[in-house]
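Trainee: All I have is the shape, not the residue letters:
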């Protein structure tokens, strides 16, 4: 793969997990990078290179259901209990006591859960785009359905296998649609409400009418396309199919994060806007925030140098 260290494998929590490990093995605590959907450990290629060059050990797995890692059959195998236990299993395999967990998109949700569930294994947490939120007062799927309707992609994922089919039959188009920079806005002009019917956007996509700039080179896009052509999308979509289950099982969980934390926000992320991080300090007392200007949702790929610099500076400042 492009600019990637060798792929390793570990037997963790009942699955075979593929992961990348770079930088000095003596560096501690290492930074463990957790990708979102539809992404891969490859999404961190820029950060893996930069962090390792800065003398920081960095570990990036393809998480459960993605890429080189196993894709269990049952939907319940993708709940947050399994996803967090996978990461603990990876630490155990590597004989690492504690790590700094860094997550983007869905990976952000997972890493914010790590100090709640495994406080003795977590040195710090970094959320990229994904904030840490209080537990919702009702099932989040009901909230999404009421606010955005039945065509909102998360709601669609709950109700049928049709999105899995659409993405799998249009793999290259899926990444053409998703992996682009947002259109710049004129000063004082508010962003339009995003169209969240992602499967239908993919089906109806016309590249000739898309004025957004791609964030991937042709070679980089091909890595995603080849991988998802082989694996399909269902493993990652099953993470969404556990949102209600995760919510139900979190009623007695203390949601306060009691480790040093960094929140990196993207100015133009329409799905996870910076405003979602307002008030995070109530749940994350030791929190730093940084806003990455002129970036959409795929921040570590859109603004790789800035994200890498923020990670390196915070890691050195807080952990030496």
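Mentor: Nice, thanks for sending it over. Predicted model only: the values in this text are computed from it and were never measured.

Trainee: Please make it C-alpha for all contacts and neighbour counts, starting now.
Mentor: Noted.

Trainee: Does residue 5 fall in a helix, a strand, or a coil region?
Mentor: Judged by DSSP: H, G, I helix; E, B strand; the rest coil, the three-state class of residue 5 is coil.

Trainee: all strands for the chain, in order.
Mentor: For the chain, strands defined by DSSP state E occupy the ranges 7-12, 15-22, 31-34, 58-61, 99-104, 122-128, 261-266, 287-292.

Trainee: Export those as a markdown table, with columns for distance to residue 318 and mean neighbour count.
Mentor: Formatted as a markdown table, the strands of the chain follow (distance: least, C-alpha to C-alpha, whole Å; neighbours: other C-alpha atoms under 10 Å):
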| stretch | distance to residue 318 | mean neighbour count |
| --- | --- | --- |
| strand 7-12 | 29 | 15 |
| strand 15-22 | 21 | 21 |
| strand 31-34 | 13 | 26 |
| strand 58-61 | 16 | 26 |
| strand 99-104 | 11 | 25 |
| strand 122-128 | 9 | 26 |
| strand 261-266 | 10 | 24 |
| strand 287-292 | 11 | 16 |
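
Trainee: a markdown table for the ones you listed, including distance to residue 219?
Mentor: A markdown table is the format used below for the strands of the chain (distance: least, C-alpha to C-alpha, whole Å):
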| stretch | distance to residue 219 |
| --- | --- |
| strand 7-12 | 19 |
| strand 15-22 | 20 |
| strand 31-34 | 22 |
| strand 58-61 | 20 |
| strand 99-104 | 22 |
| strand 122-128 | 25 |
| strand 261-266 | 25 |
| strand 287-292 | 26 |
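
Trainee: Which one of these lies nearest to residue 178?
Mentor: Closest of those to residue 178 is strand 99-104, at 15.0 Å (criterion: C-alpha to C-alpha).

Trainee: by contact count, what packs against that closest one?
Mentor: strand 31-34, helix 106-117, strand 122-128 (3 or more C-alpha pairs under 8 Å, 6 or more residues apart in numbering; DSSP states H and E).

Trainee: give me that answer again for 10 Å
Mentor: The helices and strands touching strand 99-104, judged by 3 or more C-alpha pairs under 10 Å, 6 or more residues apart in numbering; DSSP states H and E, are strand 31-34, strand 58-61, helix 80-94, helix 106-117, strand 122-128, strand 261-266, helix 304-319.

Trainee: next, the one to line up against it:
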């Protein structure tokens, strides 16, 4: 499937801040697939068809990412406002409860969602997600200002974008096997000037990571972890004991894969099977 074909399947939700594109596929109980930075629902393309045989799959492009709008401003991309828009999307779809899968910065948007409406998520599946400072080592940190804005602006240039993505997937995958078709889904949004949400993340979030421990400890639903054990961006071993205790993860629900950060690219079939079994 090409990225253009993927986009043609997406629906549109008009939030108060701009249009949010999302894939809505399958029937039955709902699974939400939440991406992080700098990705989109495209990250889950190898998993959606198999999951949607048994479930209704919702895979949004959060505001500022993928094919969704990228309005001016920066605070509009705060973790809290991302959570507000995700809740609004689910309300729009008349979905009260769901199983929630999140990756990377999607974890921060999820913790904010739990602060606001903790009853909405019935099961939680954690994929290489930002949880605690102990495991957080982002590849980029910028101070807010001209230098950071210039760096984000440069990602709108084809040559610079190609170099950035090449480096990102080289460090984020055990072996970069992505084709030009695969890369197009990550490349085109950047060429469409969708970098404001990235600016907020790399210049604000990465320098001032909130402590969500009280929220995380309050979660009392089934949780499973699927983690690329060789991830250099989000490290499992340095925070595992704290995460297991705080999320009350049952024995047998920790799955460490021979992969790095982008486990949906490296091990999609294994992840899908674990989710379906869970």
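Mentor: Ah, there it is. Keep in mind the model is a prediction, meaning the values are calculated, not measured.

Trainee: Can I get the helices and strands packed on strand 99-104 of structure 1 in CSV including distance to residue 23 of structure 1?
Mentor: CSV is the format used below for those (distance: least, C-alpha to C-alpha, whole Å):
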stretch, distance to residue 23 of structure 1
strand 31-34, 10
strand 58-61, 6
helix 80-94, 14
helix 106-117, 21
strand 122-128, 18
strand 261-266, 21
helix 304-319, 13
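
Trainee: Mind checking the ones you listed for the one nearest to residue 292 of structure 1?
Mentor: Judging these by C-alpha to C-alpha, what sits closest to residue 292 of structure 1 is strand 261-266, at 4.9 Å.

Trainee: so the closest one matches what in structure 2?
Mentor: Mapped onto structure 2 using TM-score structural alignment, strand 261-266 of structure 1 spans residues 223-228.

Trainee: Equivalent analysis for stretch 217-229 of structure 1, please.
Mentor: Matched against structure 2 by TM-score structural alignment, stretch 217-229 of structure 1 falls on residues 179-191.

Trainee: contact partners of the matching stretch?
Mentor: 1-4, 6-7, 38-43, 45, 64-70, 152-158, 161-162, 164-166, 169, 178, 194-196, 198, 265 (C-alpha atoms under 10 Å, 6 or more residues apart in numbering).

Trainee: Now for the most centrally placed residue in structure 2: which residues touch it?
Mentor: Nearest to the mean C-alpha position of structure 2, counting by C-alpha atoms, centre = their mean, stands residue 35 at 2.0 Å. Under the criterion of C-alpha under 10 Å, 6+ apart, the neighbours of residue 35 of structure 2 are 41-44, 59-62, 65, 101-107, 109, 127, 129.

Trainee: Go again with 8 Å.
Mentor: 41, 43, 60-62, 102-106 (C-alpha atoms under 8 Å, 6 or more residues apart in numbering).

Trainee: got JSON lines for these, with distance to residue 253 of structure 2 too?
Mentor: Converted to JSON lines, these look like this (distance: C-alpha to C-alpha, whole Å):
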{"residue": "41", "distance to residue 253 of structure 2": "25"}
{"residue": "43", "distance to residue 253 of structure 2": "23"}
{"residue": "60", "distance to residue 253 of structure 2": "26"}
{"residue": "61", "distance to residue 253 of structure 2": "28"}
{"residue": "62", "distance to residue 253 of structure 2": "28"}
{"residue": "102", "distance to residue 253 of structure 2": "16"}
{"residue": "103", "distance to residue 253 of structure 2": "17"}
{"residue": "104", "distance to residue 253 of structure 2": "19"}
{"residue": "105", "distance to residue 253 of structure 2": "21"}
{"residue": "106", "distance to residue 253 of structure 2": "20"}
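
Trainee: which one of those residues is nearest residue 256 of structure 2?
Mentor: Nearest to residue 256 of structure 2 among the contacts of residue 35 of structure 2: residue 103, at 14.5 Å, using C-alpha to C-alpha.

Trainee: thinking the closest one is in contact with residue 126, fair?
Mentor: Yes - counting by C-alpha atoms under 8 Å, residue 103 of structure 2 does reach residue 126; the two are 6.7 Å apart.

Trainee: returning to what we had before: and the contacts of residue 35 of structure 2, which are buried?
Mentor: Among these, the ones that count as buried by 16 or more other C-alpha atoms under 10 Å are 41, 43, 60-62, 102-106.

Trainee: In structure 2, which residues correspond to stretch 31-49 of structure 1?
Mentor: By TM-score structural alignment, stretch 31-49 of structure 1 lines up with residues 31-49 in structure 2.

Trainee: The nearest residue to residue 68 of structure 2 once chain neighbours are set aside and residue 62 of structure 2, how far apart?
Mentor: Excluding the flanking residues, the one nearest residue 68 of structure 2 by C-alpha to C-alpha, 6 or more residues apart in numbering is residue 20, at 4.7 Å. For residue 20 of structure 2, the distance to residue 62 of structure 2 (C-alpha to C-alpha, to the nearest Å) stands at 6 Å.

Trainee: residues contacting the residue lying closest to residue 62 of structure 1 once chain neighbours are set aside?
Mentor: Using C-alpha to C-alpha, 6+ apart and skipping the chain neighbours, the partner closest in space to residue 62 of structure 1 is residue 41 (5.0 Å). Applying C-alpha under 8 Å, 6+ apart, we find residue 41 of structure 1 in contact with 19-20, 33-35, 60-63.
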